[in-house]
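> next one to model:
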Amino acid sequence: MEETNYIRKYTGIRTDTSNNPRPTGTASGVKPSTEEALQEPPLTESYYPHRKTYYDKLKLFQISDLHKPNELKGMMSRPLIFLTFPVIFYSGFSYGSNLVWFNVLNATASVILNGTYGFSASIVGVCYISPLLGVAVGAAYTGWFGDAFIVRKARKNNGIMESEHRLWLFIPSLVLIPSGLILWGVGSAHHVHWFGPVFAMGVIAMTNTVGLQLSVAYCIDSYRALSGEAIITVILVRNTMSFAIGYGITPWVEDMGLQNCFITAAFVGLAQVCTVFVMIKYGKGLRETSVSRYEGYVDEMAKSGMVH
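All right, here's what the predicted structure looks like:
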């Protein structure tokens, strides 16, 4: 894909023989004087890259590609280095901790819906209409309502939008995550009507969607120029947590039983959501302390062609 591989060598500023950059034309808003124009070297054919022929574009290998620097090392190391940015790490933790509960739901769906309520495999599948509706509600909440909420918060803050404003949208999760987990696990342990666990599936799916979207948006709002590789860091943290719970949920339920397991899960989920208040209070300060590092990595990625 030529356009995404294109190396931009010119930035619209022509330099003279003394290596002093001079703005040309009116792009900078300043028109050069006649004397300055005469001192600048004329443009030559070598200034412009040669247009590729149709045959050149069909080549499997381009000679110019052999002279490009190898950026693989930086692309592999930066997502790991970004773990040291508290906001990026927290975004991954927040994403992963919300996804964990939906993984718990998936891992116990057959045990509860089939084992407790006697649903067939096809009916268990039909029950996933509830999470589908929950995802739609969560998307509308973080999308339509969330955007309006952010604008309102920015207006109250003298027209300045701060990344932490978005974190206030986690407030409903303080109630929804614990209640959804208790209704799902404890309700099933006490054989409540099947509508209770099915409704809980929708609640857990909704909180998962809210956590996913808010966590990613918080990361991008904080480090927009690094968002491409910062999201890789977020995914690394998320996948590590998701991988771990896949191994832990079965012995957790078997050793503690549905009731005690999900009471514990509800308090863990509540504690996890409460960490948002730490970032609401200290997130801006943490971002300010990382400004110089942020600018350094933006420059590094710009030189490698990763930021345009």
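> contacts, neighbours, all on C-alpha from now
Will do.
> what about the closest residue to Gly246 other than its chain neighbours, distance to Ala244?
Excluding the flanking residues, the one nearest Gly246 by C-alpha to C-alpha, 6 or more residues apart in numbering is Asn103, at 7.2 Å. Remark: distance between Asn103 and Ala244 (C-alpha to C-alpha, to the nearest Å) = 10 Å.
> neighbour count for these two, which is higher?
Asn103 (19 against 11; other C-alpha atoms under 10 Å).
> which helix or strand contains Val253?
Using DSSP states H and E, Val253 sits in helix 227-274.
> correction: Arg22
strand 21-23.
> list the buried residues in that strand.
If you call a residue buried by 16 or more other C-alpha atoms under 10 Å, then strand 21-23 has these buried ones: Arg22.
> what is it packed up against?
When contacts are defined as 3 or more C-alpha pairs under 8 Å, 6 or more residues apart in numbering; DSSP states H and E, strand 21-23 sits against strand 13-15.
> report the distance from the strand it packs on to the chain centre.
Relative to the centre of its chain, strand 13-15 is centred 38 Å away, using C-alpha atoms, centre = their mean, to the nearest Å.
> to compare with the earlier structure, here is another sequence to fold:
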Amino acid sequence: MSPSGIASTFLSKILFTFPTVAYAAITYGLLLAWFAVISSAASYFMLNPPYSVNSSSLGLFMISALIGAILGAIVGATLNDQSILWLARRNGSIFEPEMRLWMGLPGSRVATAGVLTFGLGLLRTLPWVVLAVRYAIFGFGFSVTGDIALTYLTDCYPEILGDVLVWVVFIRNGLSVLIMSIYTPWISSFGIQNTFICAAIISLAMTIMPIGLLIWGKRARERTAPKYRDLLFGNLFSEV
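Next up, the predicted model:
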């Protein structure tokens, strides 16, 4: 994208009116923020008693999230494809982007459960193996939920994907930086338990948004169709 294209994208507020863009950006922002929160909490508490692990062991511990993410990508992709085929057959063999969101519901719940149970596990100083499993659960939910959000965005606005991803990355990074900037005073003031309970409550937004889009997503796409066409033709003319 040229500098002028980037400037016009940021100057235009049109993409803020696309619920799909907001859903993808907020979902990815929260996922990255909780990943950073869990990693920071693990780095601090597990290097001190009663765990007292060294940096190498801590690095190996972090692999559990990667294992969960890989399993989430495999299982999530398989179940997502099967569910879409089943839903499309029930819809007269017509595919609609909102069909992908059904897998986002359990995925976001798994990610939220991973955040909450990991924090409570740290509070109760559970064995590191239990914490690793809970971290892997979060990684599983991260992979499934993030993939659904971006795939849904791609299905809705494939021709202007570059423009919408600019906003997704911008909002995602801003949201994750905001949460991490208040993490230290947050955990110092409220403690581990209340901090992770608050994080889980905020994370429920990832569950609520797909429900709203399942109900009103198609109508939202219809309302934003004129703006979508304007942005699409503007991009096409700028390339000529």
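> circling back to that earlier point, where in structure 2 does the strand holding Arg22 of structure 1 align, residue-wise?
The counterpart of strand 21-23 of structure 1 in structure 2, using TM-score structural alignment, is absent.
> need the next SSE after that strand, C-terminal direction.
The first helix or strand that comes after strand 21-23 of structure 1 along the chain, using DSSP H and E, is helix 34-39.
> in structure 2, point out the residues matching that following helix.
Residues of structure 2 offer no counterpart to helix 34-39 of structure 1, counting by TM-score structural alignment.
> neighbours around the alignment partner in structure 2 of Asp299 of structure 1, how many?
The alignment partner of Asp299 of structure 1 in structure 2, by TM-score structural alignment, is Phe233. Counted with other C-alpha under 10 Å, residues neighbouring Phe233 of structure 2 total 14.
> swap in Asn54 of structure 2?
By the other C-alpha under 10 Å criterion, the neighbourhood of Asn54 of structure 2 contains 12 residues.
> cool, Ile84 of structure 2 as well?
That count, for Ile84 of structure 2 with other C-alpha under 10 Å as the rule, works out to 20.
> give me every residue that touches Ile160 of structure 1.
Ile160 of structure 1 sits next to Ala154 when contact means C-alpha atoms under 8 Å, 6 or more residues apart in numbering.
> just say helix, strand or coil for it.
Using DSSP: H, G, I helix; E, B strand; the rest coil, the secondary structure recorded for Ile160 of structure 1 is coil.
> and it? What does it align with in structure 2?
So, by TM-score structural alignment, Ile160 of structure 1 is matched to Ile94.
> quick one: the helices in structure 2?
3-11, 19-45, 55-90, 101-123, 128-156, 161-181, 183-203, 205-239 (DSSP state H).
> just checking, what packs against the last one?
So that's helix 205-239 of structure 2. On a contact count with 3+ C-alpha pairs under 8 Å, 6+ apart, helix 205-239 of structure 2 meets helix 19-45, helix 101-123.
> now that helix on structure 1. Mean distance?
In the superposition with structure 1, the average deviation recorded for helix 205-239 of structure 2 is 1.2 Å (mean C-alpha distance after the TM-score superposition for structure 1).
> next, the buried residues of that helix.
If you call a residue buried by 16+ other C-alpha under 10 Å, then helix 205-239 of structure 2 has these buried ones: 205-207, 209-211, 213-214, 217, 221, 224, 227-228, 231-232.
> now Ser304 of structure 1. Nearest residue, chain neighbours left out?
Spatially, and ignoring its direct neighbours in sequence, Ser304 of structure 1 is nearest to Glu71 (6.7 Å; C-alpha to C-alpha, 6+ apart).
> brain fart, Cys156 of structure 2
The shortest distance from Cys156 of structure 2 to any non-neighbouring residue, by C-alpha to C-alpha, 6+ apart, is to Pro97 (6.3 Å).
> and His191 of structure 1, by the same measure?
Spatially, and ignoring its direct neighbours in sequence, His191 of structure 1 is nearest to Thr116 (7.3 Å; C-alpha to C-alpha, 6+ apart).
> just checking, that neighbour touches Val192?
No - with contact defined as C-alpha atoms under 8 Å, Thr116 of structure 1 does not reach Val192; the gap is 10.1 Å.
> so which of the helices and strands packed on helix 205-239 of structure 2 is nearest Val133 of structure 2?
Relative to Val133 of structure 2, the nearest member of these by C-alpha to C-alpha is helix 101-123, separated by 8.9 Å.
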